[in-house]
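Visitor: Here you go, sequence then predicted model.
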Amino acid sequence: MNIIREVSAMRAWSRQKRAEGKTIGFVPTMGYLHEGHKSLLSASVQETDATVLSIFVNPLQFGPNEDLDRYPRDEERDVAIAKSAGAEVVFAPTVEEMYPNEMYTTVRVPALSAMLCGASRPGHFDGVATVVSKLFHIVQPHQAFFGLKDAQQAAIIEKMVQDLNMDVRIRTCPTVRESDGLAMSSRNKYLSVEERATAPELYRSLEQVREWVEQEEWPIGEILQKWRDRLQNMECAELDYAEILDYPSLQQPDLNLKMKKGQHRWIAACAVRFGQTRLIDNVLIGTHAKAETVRQTGGNAICI
């Protein structure tokens, strides 16, 4: 396993691979890997000649009262997981290496960043887009792999790549879940026993929304209200948002209309706080909403 910490060394490795005619797959992460990350690595290993995993807890995407210092870190474990999954390189730069000088440049996709998680985390997606742009320029991948659990992030990255003519293909892969439906997340470790028992209700509620949509009996606004009422009645939890939007444009549909699953693609997305731990989840509904879930109990992630 090759661990690279310098930007210059990472660029040199990528230039050499490209000179050899090899395709590079890239999985950007903040570390503390779980089965969801492993599914992205598996997809990259299957589809490209050489896979790079980055580990970088990006300070630009954390607000002043968020959990930057508390974010879990275990590089030795992450490197072992990356190696076992078939990655060739772990790119693990320091903050000083990534940001040696004060940053004057920010990459923004404002039309997609103001809603959902962006509404309660101002500046978060500016930090995400900026660091991913930097990583793409450093690693120079042919393909980059992102999970649909962070569907808003994936939509923002796809739009950034399209608008800026970046020479990288974005591949989105299914959400990987625990056997009870809870979406895998590095933050799940912070849940108390009671909170962990309640958290799978997020996905159960999303499955209910999908069922309501497929019945085509209620307008969108009524479905939203029924769903929000259900989430607000969860024990030991506080609702941040629950929205149904067009995907990937993230525009709000007419709330008075009934949704017809065969005509469009929507995202039903929610965020809930359990104490200091904020969890997000979503499902895609409608045209081309391929299977976006993989249970931990088996199956490989298939990217779309």
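Guide: That came through fine.

Visitor: From here on, just use CA atoms for contacts and neighbour counts.
Guide: OK.

Visitor: residue ranges of the strands in this structure, please?
Guide: Per DSSP state E, the chain carries strands over the ranges 2-4, 24-29, 50-55, 89-91, 143-147, 169-173, 175-177, 238-246, 265-274, 277-286, 293-295.

Visitor: and the last one, what does it pack onto?
Guide: Meaning strand 293-295. If contacts are counted by 3 or more CA pairs under 8 Å, 6 or more residues apart in numbering; DSSP states H and E, strand 293-295 sits against strand 175-177.

Visitor: what helices or strands is the strand it packs on leaning on?
Guide: In terms of contacts (3+ CA pairs under 8 Å, 6+ apart), strand 175-177 is packed against helix 35-47, strand 293-295.

Visitor: adding another structure so you can compare the two:
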Amino acid sequence: MKIAVTGASGFVGGAVCRGAVAAGHDVLALGRRAHLDPEHVAGAPYRAHDLTDAPALHHDLAGIDVVVHAAGPASDTLPAQSHWDAHVGGTRTVLAALARDTRLVHLSTASVYDPRRPTVRAREDAAPVPAHPDAYGAAKAAAERLVRGSRPDAVILRPHAVYGPGETTLLPRLLAAVRAGRVPVPGRGPRAVSLTRIDTLVAAVLAVLDGPAGVYNVADAEPVELLAMIESVLAARGVRARPLGLPVPLARATALVAGVCARVRGTAPVLTRYAVRHLAAERTLDVTALRARSGYAPPPTDVLDAADW
């Protein structure tokens, strides 16, 4: 099968390229970087691409069977317009460039669920919600609506908290938050969270390449307890620190101050209002549809091995 992967220069897109090559597919890697280490995409042909250029993309996608759209930053610290340009504008360009007989696998996020209330074993029909308080969730929800409105034959995947070797967001921010043997975590008490190992996400992508259209949550088999998971990850990295639960009002105030300080310094804040909303409550996904319709059964989360991060 001939597969094109957008966002191939990133963590997820590169992993999808490597997995697809290993599975015997003919892969074309597309990314925003001018040059890329061939090992990042397992030697697949790589082309630097501007996702605002639909005609050029249409030319490159000629003869492609499936496009895996993985482009766009997974960050809650960028300006709102950056998210809109990348996720909505980029998706609009991909849709305009697709031939009618080309399959689209669109990588979305569990952030399209309502962050203002706990996400408890959420099923796919619970999102996207009409409005989001953060730019990332709003942009990803709008991109999903574009896909569902113009390509009902597409597959949309919603992973949550993707981790694994080469991950550049979750672990660095966790390590940066360590202070005097403690890691401040919004919310008090235990709460469950679904994680998605990068291998789980890649296997899900490969499973839906020619499977039924639809929207699928993607996560490891069962949720884990957030605070215990953080402690395990830190221990696996040799960091002596324990999570410290913060009352949500205090966490919100801390995020506000951190945001102001980060803007003054020109750095990314360690804690954001987005993170407070997502960490202070349960965030778990129901993966029944993925198992039933694609035949893929996700493995359990294993965060005890430092190599996983």
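Guide: Ah, there it is. Note that this is a predicted model, so its numbers are computed, not measured.

Visitor: Quick check: TM-score for this pair?
Guide: TM-score for the superposed chains, counting by TM-score structural alignment, normalised by the length of structure 1: 0.35, backed by 168 aligned residues with a CA RMSD of 5.7 Å.

Visitor: Can you tell me which of the helices and strands packed on strand 175-177 of structure 1 is packed in deepest?
Guide: Highest mean neighbour count of these: helix 35-47, a mean of 23 (counted as mean count of other CA atoms under 10 Å).

Visitor: ok and that helix relative to strand 143-147, angle-wise?
Guide: Helix 35-47 of structure 1 runs at 150 degrees relative to strand 143-147, counting by axes from the mean of the first three to the mean of the last three CA atoms, to 10 degrees.

Visitor: Can you check what angle separates helix 35-47 of structure 1 from strand 169-173?
Guide: Going by the same axes, to 10 degrees, helix 35-47 of structure 1 makes 130 degrees with strand 169-173.

Visitor: what packs against helix 35-47 of structure 1?
Guide: Judged by 3+ CA pairs under 8 Å, 6+ apart, helix 35-47 of structure 1 is in contact with strand 24-29, strand 50-55, helix 75-85, strand 143-147, strand 175-177.

Visitor: about what we covered before: want to throw the strands of structure 1 into CSV with distance to Ser39 of structure 1?
Guide: Output for the strands of structure 1, formatted as CSV (distance: least, CA to CA, whole Å):
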stretch, distance to Ser39 of structure 1
strand 2-4, 20
strand 24-29, 10
strand 50-55, 12
strand 89-91, 16
strand 143-147, 9
strand 169-173, 8
strand 175-177, 8
strand 238-246, 26
strand 265-274, 22
strand 277-286, 17
strand 293-295, 9
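
Visitor: Would you agree Arg242 of structure 2 is in contact with Glu231?
Guide: Yes: in terms of CA atoms under 8 Å, Arg242 of structure 2 counts as a neighbour of Glu231; the distance is 5.7 Å.

Visitor: Between these two, which has more neighbouring residues?
Guide: More crowded of Arg242 of structure 2 and Glu231, by other CA atoms under 10 Å: Arg242, with 21 against 18.

Visitor: Apart from its chain neighbours, what residue comes closest to the more buried one?
Guide: Leaving aside its sequence neighbours, Arg242 of structure 2 sits nearest to Arg182 (CA to CA, 6 or more residues apart in numbering; 4.9 Å).

Visitor: Number of residues surrounding that neighbour?
Guide: Neighbourhood size, Arg182 of structure 2 [other CA under 10 Å]: 14.

Visitor: How much space separates it from Leu175 of structure 2?
Guide: Arg182 of structure 2 sits 10 Å away from Leu175 of structure 2, going by CA to CA, to the nearest Å.

Visitor: same thing with Ala80 of structure 2?
Guide: For Ala80 of structure 2, the distance to Leu175 of structure 2 (CA to CA) stands at 26 Å.

Visitor: With Leu57 of structure 2 instead?
Guide: 38 Å.

Visitor: Comparing these two, which shows the higher neighbour count?
Guide: Using other CA under 10 Å as the criterion, Leu57 of structure 2 and Leu175 rank with Leu57 on top: 19 against 16.

Visitor: which parts of whichever strand or helix holds the more buried one are buried?
Guide: Per DSSP states H and E, Leu57 of structure 2 falls inside helix 54-60. Neighbour-count burial for helix 54-60 of structure 2, counted by 16 or more other CA atoms under 10 Å, picks out 54, 57-58, 60.

Visitor: just to revisit the earlier point, rebuild the helices and strands packed on strand 175-177 of structure 1 as JSON lines, extending it with distance to Gln153 of structure 1.
Guide: Below are these laid out as JSON lines (distance: least, CA to CA, whole Å):
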{"stretch": "helix 35-47", "distance to Gln153 of structure 1": "15"}
{"stretch": "strand 293-295", "distance to Gln153 of structure 1": "17"}
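
Visitor: Looking at the helices and strands packed on helix 35-47 of structure 1, which is nearest to Ala43 of structure 1?
Guide: Ala43 of structure 1 lies closest, by CA to CA, to one member of the helices and strands packed on helix 35-47 of structure 1: strand 143-147, at 7.9 Å.

Visitor: which other residues reach the closest one?
Guide: Here strand 143-147 of structure 1 makes contact (CA atoms under 8 Å, 6 or more residues apart in numbering) with 24-28, 36, 40-41, 43-44, 48, 154, 168-175.
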